[in-house]
Structure formats: structure tokens, C-alpha cells
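> Below: sequence and its predicted model.
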Amino acid sequence: MSFPWAKEYTPSHPAMVWLDEKLPLPRFVYNAIGAGYPVPRNLNYFWNFGVLAGFCLVIQLVTGIVLAMHYAANTGVAFDSTEHIMRDVNWGWLLRYMHANGASAFFVVVYAHIFRGFYFGSYKAPREMIWLLGVLIFLLMMATAFMGYVLPWGQMSFWGAKVITGLFGAIPVVGEPLQIWLLGGFAPDQAALNRFFSLHFLLPFVILGVVILHIWALHIPGSSNPTGVEVKTESDTVPFHPYYTAKDGVGLAVFLFLYFAMVFFAPNALGHPDNYIPANPMSTPAHIVPEWYFWPFYAILRAFTADFFIIPAKLMGVLAMFSAILVWFLLPWLDKSPVRSGTYRPTFKKFYWLLVIDVLVLGYCGGAPAAEPYVMISQIAAMYYFLHFFVVIPVVSAIEKPLPLPFSITEAVLGKDEAATVAPAE
């Protein structure tokens, strides 16, 4: 983002002058997160979640690299190597709990980041590319998390891998060969564990690369804001540092308090008991369920129980599960309202909260047994989910009468200056 009032980086020390000429890394940092990056002055704490997501990624990278030094990707000893990390490696228990709960924390933060974007219209022009890269990051996160869940090689790891990879078998003609190619065989075994481990180690670095593109794309139009009104004057902005580094610091402190409370006092609360049992291909768990952050999409998958003409129910479920995320790519063009922020869209706001409730219901049903009434509730909730994006959003954006927008960000923060609008006395 280039504003005429943005401060320029001017090094004074000879060493910094030389470095800036040869490798302008300090200038890059200054323009990215320093006083050289003007940011709308009205950002609230919902804008902290982007920084928190980046912090979660760093936690996962650092703990994951150290854990990989002690993990053995071998079906005969994978479960034991995980126990070895917990019992024999110095601070291994802490690293593993930080990594396992860090994945959940990462998804909590990213879900909050996504739904903030839904409400404040962060996907609208000129920020479509930021949004598209963000959805791509989410897809990569889901793939990485699934493969990581398989690595402990417990009961739920094995059967989760079998069920999820079995979904590819529903694809006509190429499904079964694709499933065998993914697994390296007819069932999860040594070849599958090797592949999942290598991809689980590689994909976080791919995510890091896409995150860099995401931030780069963000700096072209600049940050959105709660009003949805674009920056007009210098008074609409403040430098990112020190104002938002301090604000992000407060959010980070709260996050770390909650995160380490989970790590130290309830580290296994989000884990499934069956995954603390070594994998046994001859014993199927009574209730196969993925990690909690997959539950809404798992509920959509299980909502299809009958064939649709010549399309099998399993294939319909697979297509619907993937479409539930892929529809987000279309959101910038489905929502044609000229107003970005849900704060000034009263009808949209009601349907937004209905969507939030709908996703929570899907999440609850996804973690529940595949029985009634959960299946029927999943079907109703899945139907509304797609209606929201393909029907509600376009119709509401076409017929809704939004509230008046503030003239500028400054007016939204400080109020309208009535004295400036009154004509001077004769």
C-alpha cells in the first residue's frame, strides 16, 4: 500500500546504510510492520487473529521440526516412538502437547479470522486475492492436520485414515486407482505412513509460502476495517507500530494464557481416547470421528444417506463436503452488495448469525454418532449452509437497503464535526 503520508525508511548508521543498499531487509520490515505501514485507525480486536494465526504457524513449525527428530515413521514402532517422545525425550511431553493443542489453537484462530471476514466483507474488491489465498491456506491446513492425525498410529489415526482416504474411492472410474495411489496399497500401512509423514513435514512450509503471498497481497490495497470505508486522508490512519504492535501484544498475551492453560492443565481434553490405543486393523472402533475442527464438514459428508438418481450417496457426500469449502472461493462474486461491513447491513447481519448457529450445529452433529436425530439435523443444517451462500447472500445483497455509511474512518471514530458543516455567519 502506498500512501503519500507514509514515512520513508532512512537509515542513519553507516552499517545500516550499507545493508539497505545491498539487501534492503530492514526497509522491508519497516514498510511491512513498522511506522512505514499506515493502518486504518479503527481496527478492533477482531483484527488480532491474523497475527495470532501467524504465531500459531510458528509454534507448529518449531515444535514439529523437533518432534520429527525423534519420531519413527514405521508402523511397527510409530506408536511407541510417540510414547518415547512423551516419556524419555527431554521436554518431549511439552513439545508434543504444544504441537497437538497448537493445531487446535491454530484452527480456533483461523475460524475466527474467517468468520470476521464473512461479517466485515473482507472478501470484497479490491481484496479478492487476499481472500482467495486465505481459503487456499485453510485447505492446506486441513490436509496437513489430517496427515498429522495419522502419525501417532493409534486406533483413531488408523481408522480415520482408512475412512477419509476411502472417500476417494467414491469417485467414478478413477476413484479406486487414486485411493491406491494415495495409500501406496489397498489399506493404510507402511507406505501410507511414509507418505503422510513426509507431506505433513513439507506442507507447513508450503503454508508459510502462501502466508507470505497473503501478506504481500494485503499490503497492496491495505487492511480492511470495521466500517468498510476506504482510507481517504492521513487522519484515517495510524502507523502499524507502535499502535497495533501494542494492541496485538495484548491479544497475544490473552492467547498465550489460554493456550498454555490448555497445554498444562487439560492437554488431552481434545484428544480421542481410542487414539491412545495402538492401531489394530482387526478391531474397528465403535464410533470413528475425526478431530473437532473437521466436524462441520464431516456432518455434511454424513448427511447424504440415499442415492440421488444415478449418483451414489457416498459420492454426493464427498462432493458436498469439498464444495462446503470451495464455495468460499466464489464469495467475492456471490455477494454483490456495495456495502462491505455487516454493521451497516441489518438483513445480512441476521442471516450471518444464523450461519454461525448453523455451523455450530453441524459441528455438534459431526462429533455425534451417525444415528438419529443427528443425521436428520445434519441434513437440515447442510441444506441451509448451501442455501446461505448460493441463495441468501445473492438475494440479500440485491434487495437489502443498507444503513448510511460514515463519510470517513475518522468520522466513524471521532463522530461528525458539526461545526465544520455549518456555514459561517454573514
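Noted; the coordinates are in hand. Please read these numbers as outputs of a predicted model, since none were measured by experiment.
> Please count neighbours and contacts with C-alpha atoms only from this point.
Fine.
> Spell out, range by range, the strands that occur in the stretch 201-350 of the chain.
Using DSSP state E, counting those that start in this stretch, the strands of the stretch 201-350 of the chain run over 237-239.
> Can you tell me what sits against the helix or strand hosting Leu355?
Using DSSP states H and E, Leu355 falls within helix 346-367. Residues outside helix 346-367 that contact it (CA atoms under 8 Å, 6 or more residues apart in numbering) are 118-119, 289-290, 292-300, 342-343, 374-375, 377-378, 381-382, 384-385, 388, 392-393, 396-397, 400, 402-403.
> Show the buried residues in those.
Listed as buried from the contacts of helix 346-367 are 118-119, 289-290, 292-300, 342-343, 374-375, 377-378, 381-382, 384-385, 388, 392-393, 396-397, 402; burial here means 16 or more other CA atoms under 10 Å.
> now, which of these lie within helices?
Of the positions in the buried ones among the contacts of helix 346-367, 118-119, 295-300, 374-375, 377-378, 381-382, 384-385, 393, 396-397 sit in helices, assigned by DSSP state H.
> quick one: Ala313 and Leu301 touch, right?
No. Ala313 is not in contact with Leu301 according to CA atoms under 8 Å; the separation is 9.3 Å.
> Name the residue in those two with the higher neighbour count.
Leu301 (26 against 19; other CA atoms under 10 Å).
> From Gln179, how far off is the more buried one?
Plainly put, Leu301 is 18 Å away from Gln179 if you go by CA to CA, to the nearest Å.
> repeat for Ile220
Distance of Ile220 to Gln179, given as CA to CA: 41 Å.
> of those two, who's got more company?
Between Ile220 and Gln179, counting by other CA under 10 Å, Gln179 is the more crowded of the two (22 against 13).
> What strand or helix carries the more buried one?
Assigned by DSSP H and E, Gln179 belongs to helix 175-183.
> Pull the residues that contact that helix.
Contacts to helix 175-183, defined as CA under 8 Å, 6+ apart, come from residues 165-166, 168-170, 186-187, 189, 191-192, 195.
> What residues sit buried inside it?
Within helix 175-183, judged by 16+ other CA under 10 Å, the buried ones are 176, 178-180, 182-183.
> Stretch 21-41 now?
Along stretch 21-41, these residues count as buried under the neighbour rule (16+ other CA under 10 Å): 26-27, 30-41.
> here comes the other one, which I'd like you to weigh against the first:
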Amino acid sequence: MAEWIDAKPKNKAAAWLEERLPVIGLVNNVVGVDTPTPRNLNYWWNFGSLAGLMLVVQIISGIVLAMHYTPNTLMAFDSVERIMRDVNYGWLIRYMHANGASFFFIAVYIHILRGLYYGSYKAPREVLWMLGLVIFLLMMATAFMGYVLPWGQMSFWGATVITNLFSAIPVVGDSIVTLLWGGFSVDNPTLNRFFSLHYLLPFVIAGVVILHIWAKKVSDSGNPLGIDVKSSADQIPFHPFYTVKDAFGAAVFFAIFATFLFYMPNALGHPDNYIPADPLVTPGSIVPEWYFLPFYAILRSITFDIGIPFTDVVIIPAKLLGVIAMFAAILVLFFLPWLDRSKVRSGKFRPMFRWFFWFLVIDMVVLTIVGGKKPEGIWPVIGLIGTAYYFAHFLVVLPLLAKFEKTLPLPESIANPVVKAAE
């Protein structure tokens, strides 16, 4: 359990303020600038801070865009074009926001995969893990509603298809869809609702991020070896060692971000969204943004009903089953601390687990590809196989590995492997 550090500022003015409003001490204890940190953290630990930086980029660019955007179906598309053409550096801010969403998801996906590999969900970090998943869900909701705002063809039809999924829920489904739409079709009330929530949710995300960092402080930071800190030799100060490391990682990450921003700003988007929304013309293929594609593939992979054998009685129709599978793909992650009962946290000491982890990564890449293809030919079959393995990994493979896998011996301390590697 982390200790609370009572450090007083050396500056007299800061010390005076700290006595009356201990903000500096609170930030220092939550963020941990002056606190000891495991000495073996690698660059995979950078992506948490990178995700936080991308959240700041999204909030600031979003606030500026909101000053010029018009949430009306008759003017939304033109207002986006005006931002691109007439607002000073509007093209830069709009591209920064659009590509920033993709890079935010890239940082978060890598952050989640790092947590899966190094067992960051295991005790005592269960709440930390679940708060991270809450952030992920809020991100997905925010990104979906933001994708609707340009009111292009893919915006309109994406909103129509995704919101219609809720109609599959028995009894209350149609009421939920009507509430989301604000009427009986995707129209101006829908756009106003989505704009309002898209503006609000990033600040909710920021609040949950603070809780996430606080939970990280309380439960201590994990490390690649997955063992607890045993002595002061296992730790080094966060500053300057990890602040410099984070700064270098951020420089590389933002250099790649700038490459997309200035040289290929539309590479991660869909060209149909530069066509004004037309309810009478359906696009040839309706696909969400790339970061939704794995879950979209899971949704579309379910094409069969569940019913009573040898009868025509349907218990769960394919549409509802697909919606359940899509949401279950994320909800299953909340139960991961109890599905994986292995006492060893890190994948470095779990040989079989490493193989299945990379199978999962490959499976997610395949599902991403399948989600971007038309549901015809061999792709639905590949999607169904990928969906089956995804759930089998968490519900079957991990529980079995916890019982039968022979793990490697753990080092006595964090310092020993680090010192040996340096010799």
C-alpha cells in the first residue's frame, strides 16, 4: 500500500498557499512526481501518460471547434466546411481533433494490452483495472457521438444503424431508440443530443481519469516482473528518471501523430463522410471508425437465432444475440481478475500464457480486418471463428491455464534482474 507523502514546497508563497489549500501536496501524492517508483518500468508504461496527453488535446481542440460548429442538420455539414476553409487554422484544429481520436484509441489499446500481458488487473489492482474499462466505455460513447457531428453520409447512416441496434432489446428497446433519436428517425433532435453529450463526456472522462490515477497510487504501480516492491533498492524517484523517459516517448508519439496530421490527415477516416448526409441514399458499405471494427465484426458475426431444436420457436433472435455478444466482449474484461486465477501476474513467467496472449492480439487484428469488409464470402465465417476464440480466451483458456500452466520461478526482488542486466 502506498504511503501518503507530506512534502511542503520550498517557495514561501507556495508554502503559504499549501497550508491553507493543500493542492500541491494532493497533486504530488496522486500523480507521484516525487514518490519512489519501481526501477524496471519499460516503455510500455508510457502509454498511460500518452493517453492522458491525448485527452488534453481532444478537450482543447474540441472546445475550439464547438465555438464554430452549428448543431443543426441543415447547417452542420457546412459549418464543418467553414471551419476547414474560413476559420484561422481551422483545418489544423479539425484534423487534430479527428486524428487525435484515433491516436487516443491507439494509446489506450496498447495500454490495455500491456495490462493484459503484465497482469495489471490482478489483486490489489482490480478497481484500478475496472476504472480503466469505464474510461474505455466512455471513450467509445464519446467517439461514436462525435463521428455523427459532421453530418456526412457515414455519420448519418452510422448513427442510424448503431442506434437501431437497441431496438433488439426486449420490451424497452424501441423506447430507448426513440429517446436517443428524440423522435422517430435520426434527425435534428438526434444531432443536438449527440453534440451536447459529446461536449460533456470528455470532462466526465477526465474525472474518471483522476480516480484511475488515484487508484493507481493507492494500489502501487505494477511493473514488468509482476512482483511487489521489497526494499528501497527496488525503487527510484519518478522525477527525473521517468519524467525524461515519458518525455522521450511523448516526443516519438507526437512525431508520428504530426506525420498523420500534416501529410495524411484523411488516412484514418472514411471518404463518404465528405458527402452531405442524404437519408434517401444508402452508402455501399456502412462501417464505423477503425477503432470500433473488432466489436462491429463481433456484432455482425452472429447470423443465427437461438431457439428450441426441431421447432420454429426463437428464444433469442440473431440481432439481439449479436448486440449481447458485442457488449459482452467488453463486459467480460470486468471479470478478468476473477477469470484468471494464476498467482503469477506477469506474462514474462508464464510460457503458455504468452502464446495465447499473442493469439489474442492476432485475433483482434483479424476481427478489425473483418469488421471493415462487406459481410459476404468467407469473411462472416472468419468473423465467427474470431469471435469464438475471443470469448474462449477469457472464459476457457485463462481459467485452465491458472490450473495447469507450469510457471517459471520469480526473481527475489526487482533490483536483482535490473542489476544483472546492467553488469
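Nice, I can see it. Everything quoted here is computed from the prediction, not taken from an experiment.
> For Ser12 of structure 1, the count of nearby residues, please.
Number of residues near Ser12 of structure 1 (other CA under 10 Å) recorded here: 8.
> quick one: what's aligned to it in structure 2?
Structural alignment (TM-score structural alignment) places Ser12 of structure 1 against Lys10 in structure 2.
> Make sure its match is indeed in a helix.
No. Under DSSP: H, G, I helix; E, B strand; the rest coil, Lys10 of structure 2 falls outside any helix and is assigned coil.
> Next up, the contacts around it.
For Lys10 of structure 2, the contact set (CA under 8 Å, 6+ apart) is empty.
> now it: how far from Gly307 of structure 2?
Distance, Lys10 of structure 2 to Gly307 of structure 2, using CA to CA: 71 Å.
> Determine the number of other residues adjacent to the counterpart of Lys319 of structure 2 in structure 1.
Superposed on structure 1 with TM-score structural alignment, Lys319 of structure 2 falls opposite Lys314. When neighbours are defined as other CA under 10 Å, Lys314 of structure 1 has 21 of them.
> how about the nearest residue to Lys314 of structure 1, chain neighbours excluded?
Distances taken as CA to CA, 6 or more residues apart in numbering put Ala170 closest to Lys314 of structure 1, at 6.2 Å, once the chain neighbours are dropped.
> tell me the SS of the counterpart of Val39 of structure 1 in structure 2?
In structure 2, the residue paired with Val39 of structure 1 according to TM-score structural alignment is Thr37. Three-state call for Thr37 of structure 2 (three-state DSSP): strand.
> pretty sure Thr37 of structure 2 contacts Ala233?
No. The criterion here is CA under 8 Å, and Thr37 of structure 2 misses it with Ala233 at 10.5 Å.
> coming back round to it: which of the buried residues of stretch 21-41 of structure 1 lies closest to Ala53 of structure 1?
Relative to Ala53 of structure 1, the closest of these is Ile33; by CA to CA it sits at 15.7 Å.
> Spit out the contact partners of that closest one.
Ile33 of structure 1 neighbours (CA under 8 Å, 6+ apart): 240-241.
> what's the burial count for the corresponding residue of structure 1 for Phe304 of structure 2?
In structure 1, the residue paired with Phe304 of structure 2 according to TM-score structural alignment is Ala306. Residues contacting Ala306 of structure 1 under the criterion other CA under 10 Å number 12.
> Could you report the separation of Ala306 of structure 1 from Val375 of structure 1?
Taking CA to CA as the measure, Ala306 of structure 1 falls 12 Å from Val375 of structure 1.
> got it, and Leu199 of structure 1?
From Leu199 of structure 1 across to Val375 of structure 1, the span is 33 Å (CA to CA).
> helix or strand for Ala145 of structure 1, which one?
For Ala145 of structure 1, the host element (DSSP H and E) is helix 128-150.
> In that helix, which residues are buried?
Those would be 128-141, 143-150, for helix 128-150 of structure 1 by 16+ other CA under 10 Å.
> Find me the equivalent region of the following helix or strand past that helix in structure 2.
For helix 128-150 of structure 1, the following helix or strand on the C-terminal side (DSSP H and E) is helix 155-166. Counting by TM-score structural alignment, helix 155-166 of structure 1 pairs with residues 153-164 of structure 2.
> OK, contacts around the residue minimising distance to the centre of structure 2?
Taking CA atoms, centre = their mean, the centroid of structure 2 lies closest to Phe136, which sits 3.9 Å from it. Shown in contact with Phe136 of structure 2 (CA under 8 Å, 6+ apart): Val108.
> What is the aligned counterpart of it in structure 1?
Applying TM-score structural alignment, one finds that Phe136 of structure 2 aligns to Phe138 in structure 1.
> Roughly how far does that match sit from Val391 of structure 1?
Applying CA to CA to Phe138 of structure 1 and Val391 of structure 1 gives a distance of 24 Å.
> before we move on, what about Ala68 of structure 1?
Noted for Ala68 of structure 1: a distance of 46 Å to Val391 of structure 1, by CA to CA.
> now do Ala266 of structure 1
Ala266 of structure 1 is 42 Å from Val391 of structure 1, by CA to CA.
> now do Trp91 of structure 1
As judged by CA to CA, Trp91 of structure 1 and Val391 of structure 1 stand 52 Å apart.
> now swap in Leu326 of structure 1 and tell me
According to CA to CA, Leu326 of structure 1 and Val391 of structure 1 sit 16 Å apart.
> do the same with Met282 of structure 1
From Met282 of structure 1 across to Val391 of structure 1, the span is 46 Å (CA to CA).
> Look at these two and report which has more neighbours.
Higher neighbour count among Met282 of structure 1 and Val391: Val391, with 12 against 6, using other CA under 10 Å.
> ok, the more buried one to Met383 of structure 1 distance?
To Met383 of structure 1, Val391 of structure 1 is 11 Å away according to CA to CA.
> just to revisit the earlier point, dump the buried residues of stretch 21-41 of structure 1 to CSV, plus distance to Val211 of structure 1.
Shown next, in CSV, are the buried residues of stretch 21-41 of structure 1 (distance: CA to CA, whole Å):
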residue, distance to Val211 of structure 1
Pro26, 20
Arg27, 20
Tyr30, 18
Asn31, 17
Ala32, 14
Ile33, 15
Gly34, 19
Ala35, 22
Gly36, 21
Tyr37, 18
Pro38, 20
Val39, 19
Pro40, 21
Arg41, 24
